[in-house]
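**Q** heads up, no residue letters with this:
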């Protein structure tokens, strides 16, 4: 599963946190799904998938994705964290194998087609998969009230949804295009769609358990997808102008000097009481599985660091 081994001395009060199996909200078709309506819920269930990346048989990452229409075909939009190298966040891991859990519950191989590490999105294709109704996207920036974040768990196959509102951004992520909702999701929901109650996709979600759910608006995603289309054309016609640094391409108007960072909470063992502490403390106590010693972690500019 790719998780750290438990401490040598493990008491009943210790649990593994920040896993990819942690559910959120309501499981399809109950709760929030009834607010979305039967038709909308059914459509969402047909285009949302779960993905996982592996090195050999060891899992590296798991997240959500969803089918969109792009460049004359259907393809999965998801988070580039799926393929980001664990040793160098500015690169992808070329050795990763991708598996996709389809809405039919069938698992199939996925293939990375395009990615942007700066904006943390990726396109993954699958073969022999008929998508009747891909996501219905909404390009407008305004006019929404209640929204819902959707996630799909790779192991259990649970399709999850939770409601919230759009709020002003107050997070620590670097990307200047990030917007935020009050939806509370887990790591399993990274890469999933944010939808309005009419089932229109407004953007793609990331995860920050302390402040709600950051997401990229569809208007900005569409600009990135347009760049991917240009890259595909250049490759098709054998152009030498194909950018080699896919991770570092930036949209017009993006004045960031460095590559955006997209930290994800790392799985670790900790005491149950520490999990329920106020998230505003931005601190977590965990145990080194080799030595059994207690370690304290905090967040500095959204990055998990060990505190001394």
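**A** Nice, I can see it. Predicted model only: the values in this text are computed from it and were never measured. Residues are numbered from 1 along each chain as shown.
**Q** drop to CA atoms for contacts and neighbour counts, all remaining ones
**A** Noted.
**Q** At which residues are the strands of the stretch 201-308 of the chain located?
**A** Along the stretch 201-308 of the chain, the segments classed as strands by DSSP state E, counting those that start in this stretch run 201-205, 213-217, 268-271, 283-287, 294-300, 303-307.
**Q** Please identify the most buried of those.
**A** Ranked by average neighbour count under the criterion mean count of other CA atoms under 10 Å, those are headed by strand 201-205 at a mean of 27.
**Q** Packing partners of that one?
**A** In this structure, strand 201-205 makes packing contacts with strand 193-196, strand 213-217, helix 218-236, judged by 3 or more CA pairs under 8 Å, 6 or more residues apart in numbering; DSSP states H and E.
**Q** picking that back up, will you turn the strands of the stretch 201-308 of the chain into JSON lines that also has distance to residue 194?
**A** Formatted as JSON lines, those follow (distance: least, CA to CA, whole Å):
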{"stretch": "strand 201-205", "distance to residue 194": "5"}
{"stretch": "strand 213-217", "distance to residue 194": "8"}
{"stretch": "strand 268-271", "distance to residue 194": "28"}
{"stretch": "strand 283-287", "distance to residue 194": "28"}
{"stretch": "strand 294-300", "distance to residue 194": "26"}
{"stretch": "strand 303-307", "distance to residue 194": "24"}
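**Q** here comes the other one, which I'd like you to weigh against the first:
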């Protein structure tokens, strides 16, 4: 992760802000890219979207931007992003780090490198149909996320965020409607929407290391990489990553919010908690396991099911086992994996007390576990998509 200065919110006069003008050669590259990276509505399922989808997309629209990156004179990538903070004319955008990663030269490589392209330039396209130069604020290889700042001629709105599965939000359930909202990167600045639903399940572990990713059934094009995922209220619940199929991964906004708040306070490399286990919300478990649980512990309806314990990890040392269910952390009730992640984020290097239900033994036990931190060699790998 890196930073290009701490003065993210300098107040400026409108007259000092220049709108970016693409050169004639860049315009040609944009036109060529448009033929390869079409609008969301090129997908049949995004034709004739319903009125509720339109309303949600329009609520988010002022905060949705298009993004184009260049390495020298070479166009690197296109994507979308979300303004998560706006103060006067200064705006902070979240998006996918794929926008500026170094292109791979090895045709056999399955995963992208943890390095940035050289001689970078980022162009942000806004709701008010202007383009601006964006600057890197900070980035994180582990969660594949990038924060950009840019100054606009007019005051823009930041998105409304809705945390998933915490005490102050509606719980997200499989089948709930969600929408990917993007902005096209050519000079039309067209708003795009790809409706779908929240899906039960996990990403293919042979492709994605990141266990915090959730799934949605939306079908969009490459220029939506890094776009916001919103609910029908128009509130942002996640950041999406492009997938060639109709099931796409997204990073919950809880994690993005935690990363950004941490950076604003400490201005140094973000922490990456390492639990030593893989888990899921109870609703993601099998019907058979849930049936056994409610027969033996009828009062247990929330928690985190342990699916795998890594050899030599802090979880193994603490005595966690597969099929254990964590119901509390330091005497705070755990209702979801994201809630447990949030508790443990604040406890890296410390010991936490976990209340665990052991269905096979028909017991409830307390165990103590040290929360570890991922080292560089343990950072999440992210897949390459040359066909994006």
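**A** Received, thanks. Since the model is a prediction, treat every value here as computed from it, not as a measurement.
**Q** Send over the TM-score of the superposed chains.
**A** TM-score for the superposed chains, counting by TM-score structural alignment, normalised by the length of structure 1: 0.68, backed by 240 aligned residues with a CA RMSD of 3.2 Å.
**Q** The helices and strands packed on strand 201-205 of structure 1: which one's closest to residue 253 of structure 1?
**A** For residue 253 of structure 1, the closest of these is helix 218-236, at 11.5 Å, according to CA to CA.
**Q** Could you list the buried residues of that closest one?
**A** Using 16 or more other CA atoms under 10 Å as the burial criterion, the residues of helix 218-236 of structure 1 that qualify are 218, 220-221, 224-225, 227-228, 231-232.
**Q** contact partners of that helix?
**A** 70-71, 114, 137-141, 177, 201-204, 240-243, 251 (CA atoms under 8 Å, 6 or more residues apart in numbering).
**Q** Now, of the residues you listed, which are buried?
**A** 70, 114, 137-139, 201-204.
**Q** ok, these vs residue 88 of structure 1, which is closest?
**A** residue 114 (18.4 Å).
**Q** Surely that closest one is in a helix?
**A** No - counting by DSSP: H, G, I helix; E, B strand; the rest coil, one finds residue 114 of structure 1 to be strand, located in no helix.
**Q** Can you tell me what it aligns to in structure 2?
**A** With TM-score structural alignment defining the correspondence, residue 114 of structure 1 maps onto residue 138 in structure 2.
**Q** Does that match touch residue 100 like I think?
**A** No - contact criterion CA atoms under 8 Å: residue 138 of structure 2 and residue 100 do not qualify, at 12.0 Å.
**Q** just the helices in structure 1 please.
**A** 32-36, 38-47, 218-236, 272-275 (DSSP state H).
**Q** Roughly how far does the closest residue to residue 368 of structure 2 other than its chain neighbours sit from residue 139 of structure 2?
**A** Nearest non-adjacent residue to residue 368 of structure 2, counting by CA to CA, 6 or more residues apart in numbering: residue 353, 4.6 Å away. Per CA to CA, to the nearest Å, residue 353 of structure 2 is found 32 Å from residue 139 of structure 2.
**Q** Check residue 65 of structure 2 too.
**A** Here residue 65 of structure 2 is placed at a distance of 18 Å from residue 139 of structure 2 (CA to CA).
**Q** out of the two, which sits in the busier spot?
**A** Neighbours per residue (other CA atoms under 10 Å) separate residue 65 of structure 2 from residue 139, with residue 65 holding more: 32 against 24.
**Q** if I pick the more buried one, what's in contact with it?
**A** Counted by CA under 8 Å, 6+ apart, residue 65 of structure 2 has contacts 80-83, 124-127, 182-183.
**Q** Name the member of these with the most neighbours.
**A** residue 182 (34 neighbours).
**Q** Need the counterpart of it in structure 1.
**A** Mapped onto structure 1 by TM-score structural alignment, residue 182 of structure 2 lines up with residue 151.
**Q** for its match, what are its contacts?
**A** 48, 50, 63-64, 159-161, 185, 188-190, 192-193.
**Q** Equivalent analysis for residue 203 of structure 2, please.
**A** Applying CA under 8 Å, 6+ apart, we find residue 203 of structure 2 in contact with 211, 213-215, 249.
**Q** Let me know the closest of those residues to residue 306 of structure 2.
**A** Nearest to residue 306 of structure 2 among those, with distances taken as CA to CA, is residue 211, at 12.3 Å.
**Q** from memory that closest one sits against residue 277, does it?
**A** No - the pair residue 211 of structure 2 and residue 277 does not pass the contact test of CA under 8 Å, sitting 9.8 Å apart.
**Q** which residue packs closest to residue 171 of structure 2, ignoring adjacent ones?
**A** Per CA to CA, 6+ apart, closest to residue 171 of structure 2 is residue 165, 4.7 Å.
**Q** still on that earlier bit, pick the one among the contacts of residue 203 of structure 2 closest to residue 378 of structure 2.
**A** Checking the contacts of residue 203 of structure 2 one by one against residue 378 of structure 2 (CA to CA), the nearest turns out to be residue 211, at 12.7 Å.
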